[in-house]
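J.: could you look at this predicted model? Sequence included:
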Amino acid sequence: MSTKQSVLTGWRWLRWLPPTLAALLIGLACTATERPHRPLTVTVPVAGCAADGGRENRQEANPSPADGPPDLAEWEAAMVDYGRRRGDDLLGESNFQAQLNMQYYDAQRVFLQIADYTGDDDPWQRYADAAESTYKTYLEKNDFQIAGYMRFPHGLFMDWRRNGDEQSREYLFRLRETGAFATPEDPAYNRLWRDSRYSREIAYAIETQVLAERAGAPAQTYRKDLYVDMALDHIDAWLTGDFGHNDEQWRFCQAFMAGLTASALIAYDDHLESTGRDRDPRVLARIETLSDWLWQTMWVAGVGGSRGDWYPHESSTLGAFEYVQPSVEGVGSEDPAPDLNLLIAPMYGWLYAQTGAARFRDRGDAVFAGGIAMASLEQNKIFNQNFRSSFDYVEWRRHDASAVED
């Protein structure tokens, strides 16, 4: 085993070192050998947000094994180790605003997923209960009149399905009906929310619609269809650069926002099939194009540095997506952001399960590996965002698809 391989394979012990020392060791390991370069198997037009970007990825991901992501054991270890730490932090916090911040990205969902994955109720149910109490208190204090980016339906749905909590089911239904971004049929909102600056809020609204239906609420087909049309418009804006306005502060793409939109559209499309309806052909086509576009225009194949100072490092075997394309003052720069990789990986796992195309498996594993190795899990929010939907990636990646060459 090479020096590079031995250091990166045993990445877990690096987490116990000071960030600067860990970054130095990773940098030394990454320069030990040259990383093989493979040309892209599929290319897309460089348009939209990427037209003004400073980089373009021309490298394909290295081939992955068919039986599952190579870094699965590391993901599982981080899930349990850091999950216990973050759960204990939540239990030990007495300030409500701090608790609410720790809950962001739906900590209840995260802890219940860990419980289901490991088969252990304790301590994960206790952590989930604390997150549930915090979120329900927030909803009650605001009479459910909440911001669209605070709409987190999954934990409530899972609590009802897993534990039979009828209050969680009731709160899920109210979450669908109340608060910002609840009425897409309003003519003013119908037009306004097609602006991609609202992509996260629309993604969360789609997921709330789907989960409420799964919990037995009457379908709101008209509203749901409007949300889906809006989400597809957001993808088109990122891909083409046609944002419908000239406000330079909002003419950009963030890969993690694209990941949230993709996850919502996938939930919608899978729900159609699970209820005996035909899939929406627009979803697979758009997400496939989006994933190719993100890989070619926003993927940084080699990343070095440490949290707060990530940068392209050609010899590194670890990659991440740029935070934003192009750089926008007040939003962020094109520097890589590995903390967000695992919000983006799921679309590649789903595409692999749907199509069997090897590039989605290989790219997804590269995104997954970069997130596991470089994400800073010392903050509850970042831990939650890394384990919000990466369980979906693991499930789809294990799909028995016969990989086909692109």
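T.: Perfect, I can see it now.
J.: hey, let's count contacts and neighbours off CA atoms from now on
T.: Noted.
J.: not counting its neighbours along the chain, what's nearest Phe152?
T.: Asp106 (5.8 Å; Cα to Cα, 6 or more residues apart in numbering).
J.: enumerate every residue touching that neighbour.
T.: Ala131, Phe152, His154, Gly155, Asn384, Arg388 (Cα atoms under 8 Å, 6 or more residues apart in numbering).
J.: if I look at it, how far off is Gln125?
T.: 14 Å (Cα to Cα, to the nearest Å).
J.: same thing with Gly259?
T.: 28 Å.
J.: try this one next to it:
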Amino acid sequence: MLVEPLSRPGGQVVRFWSFNRMILELTAVVLLCACADGATVNEPASAQAEAVNIDASAMVRQQAAIAIGEQRTLWVSPSLKSKSRSTVQPSWRSSNPAIASIVPQANGGQYAVVTGLANGAVYVIARTPAAVDSFLVIVGTGPAALRFAASTFALTRGDTARIIPLDTGSTLSYSSLSSSVATVTTSGLITALASGEAKIRVSSELGASGEISVTVSATVVPPPPVGGNRIVAALTRISVGSGSALVSSGVPLVAGALRDTDVSAVRVFVGGVEQRIFVAALQGRHPDGSLTSILLQFPYALASGIPVAAEIVLGSSRTLGDLPPQVNNPGMPDAVILPTDPNYLVQTDLVGATRSVESTSAISSFASKYDADFRTFADLHWATYSDQWEQNYYDRAQVYYAQWVRTGNPEYWTRGTRQVLAYRKGYLEPNAYGTSPHWSQIDGVALHYQLTGDEMSRFAVGRVAEVLRYFRDNARIVGHPDIDSRILARTLAAQLWSWRLQARGNEAIATAAEISTFVSTVLGLQAADGAWRYPIICAPLSAGLTYMDGMLNESLIQAYIHHSPNPAILAKVRKSADYMWSRWKVASQAVEYAPGCPPNSTDPDSYPELNNLVVNSYAWIYAQTGDVVFRQRADSLFNGGVRGQFLYGQKQFNQQYTTSYRYFFWRSAR
């Protein structure tokens, strides 16, 4: 069985995860019965229960309604296949223990008793190392009405506004009761069409609902009397409370918008009134030398949960005196000013080339499902585990920041920031940044710096790059037993970010020349047939894992974009893509997992859930060359990956979304 180590602090390996996905064949038997306090319930005979097949491609839930103080028993019986391997002992968890508690019982945890504690609704989750089942439990009168950052909008015809829910943990649906006045998209974007009033109905799968009132006026409010380019933004208070708060955040910029000498030509208007601000250029530059982000700081009175519309104007000199740098917790500020239009945000290339969620649904039904699945499972993972640093394997922070860019929803910005801080403070800092390559999730940390100006995150980038130099400096040793494609990918990513952000740890910043040398070394390790092979894979054989090759290609592509457009990178990535496609499995719609390793009779040889770590190789080649064969292959990989996903697992969820959002841009680039 091929297994992958998950490292803990200090690089110590503590457990192994197999890619054997029993969830696809899990059968759940659910019995809901009233129980007296302390009563014992015997496991039902198979003839007394009806088996329900669980489809891993959807969130399958059983439902129960109980009163406050009432108890019910939830049973889960694994499939014959999982029984034949070992006794599955699920762990149980309530998504909100204040509403309903869950207590595992005897018989190896095969059933548990749920107790209603307060009005509301929860998910009860039963989890094994390879399977997850969930139950929707309605308690008492059910969930309270949904809450929103703003429940009323005054818009002019043609305006747009986004509904920002304050409650997470379930998927929301939106509908307009007066679509001739205002429409609403599946992600909560309102568009004002004609004068009048409209109601927007919002419902959750937990049974909660709420309404948004929209008033549309034909009157056009004049913009602030200034020139320059305008960025539509909003102030959002992160901390709980009201009154004056320091607004402090990084604002991403499109290429060419500002240069180092232009920071005096930035103005901020709130409610049409110019604010006295502090502005600073943050490290990081677009390929044309222009700024990638700026830090804005100023005080403003606002309350949590009520966003305030704002506008950032570039190219017009300020009329008010500048503020000095403000003292605040830069990692998680009290309040932020963030662009709200995803069509602007995707143009900044903050997270790499991508497209907005609104624009990708037309690509295919799989693109729509990709984003719908994200909303469902992102909320499930957040409700269950919040920002635990262990959830950041394969860079959950980057995943959330990318979704903020693609939607403009500040909730994802907040989640990404909390996830970075949990990872940095819970893992990197306690271990003196001595991360293993597997646990180097550097993109999210670098993005956190660019979005907050937190110098501790920039320092972390520099320190991690220094730690991983061991692998950079030993990569030239052909057959080195400690190095594989993923390690090279993580090492190259860290060196690139150290150079891009001029991030110094305790030693020197990675230089452009060092990156050029490292890229040449990596390219020289590719075999003549396009494979990347290492003794560490399937020892004593020399083999490779295709998903790791996809990760290495991704880092090489980033080096091509941000460091130097070396034509050898395109040639090597193309050769790698051709090699992987020669291992394409039609039946599973995935590439072979471990070409060169001996066949394994107990595990499949391909895993479509890993396709989206490979897909960008093909989409990017199409964007560079126009060869439609590579777009077709990219589409096949993406569709197979969405169809065969396993998003209940925290690692698998991150693998699905960590960089695959770039596929949308590259496959549509011509």
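T.: Now that the structure is in, tell me what you want to look at. As the structure is a computational prediction, the values presented were derived from the model and not from experiment.
J.: on that earlier part again, ok, Gly259 and Gln125 of the first structure, which is more surrounded?
T.: Gly259 (27 against 21; other Cα atoms under 10 Å).
J.: and the aligned residue in the second structure for the more buried one, what element?
T.: Alignment note (TM-score structural alignment): Gly259 of the first structure maps to Gly550 of the second structure. Gly550 of the second structure is part of helix 546-562 when elements are defined by DSSP states H and E.
J.: what packs against that helix?
T.: helix 485-500, helix 567-581, helix 615-625 (3 or more Cα pairs under 8 Å, 6 or more residues apart in numbering; DSSP states H and E).
J.: quick one: it to the first structure mean distance?
T.: Once fitted to the first structure, helix 546-562 of the second structure is off its aligned match by 0.6 Å on average (mean Cα distance after the TM-score superposition for the first structure).
J.: return the distance of that helix from the chain's centre.
T.: Distance of helix 546-562 of the second structure from its chain centroid, counting by Cα atoms, centre = their mean, to the nearest Å, is 18 Å.
J.: residues of that helix that come out buried?
T.: 546-560, 562 (16 or more other Cα atoms under 10 Å).
J.: that helix vs helix 485-500, what angle?
T.: 20 degrees (axes from the mean of the first three to the mean of the last three Cα atoms, to 10 degrees).
J.: who's in contact with helix 546-562 of the second structure?
T.: So helix 546-562 of the second structure is contacted by 286-287, 484-486, 488-490, 492-493, 496, 500, 519, 532, 565-566, 569-570, 573, 576, 580, 591-595, 610-611, 613-617 (Cα under 8 Å, 6+ apart).
J.: which one of the helices and strands packed on helix 546-562 of the second structure lies nearest to Ala527 of the second structure?
T.: For those, the distance to Ala527 of the second structure is smallest for helix 567-581, at 9.2 Å, taking Cα to Cα.
J.: how about the closest one: buried residues?
T.: Those would be Ile569, Leu570, Lys572, Val573, Arg574, Lys575, Ser576, Ala577, Asp578, Tyr579, Met580, Trp581, for helix 567-581 of the second structure by 16+ other Cα under 10 Å.
J.: tell me how far the second one lies from Ile125 of the second structure.
T.: Distance check for Leu570 of the second structure against Ile125 of the second structure: by Cα to Cα, it reads 45 Å.
J.: how about the helices of the stretch 351-500 of the second structure, start to end?
T.: 357-360, 365-385, 396-407, 410-423, 442-452, 455-467, 469-474, 485-500 (DSSP state H, counting those that start in this stretch).
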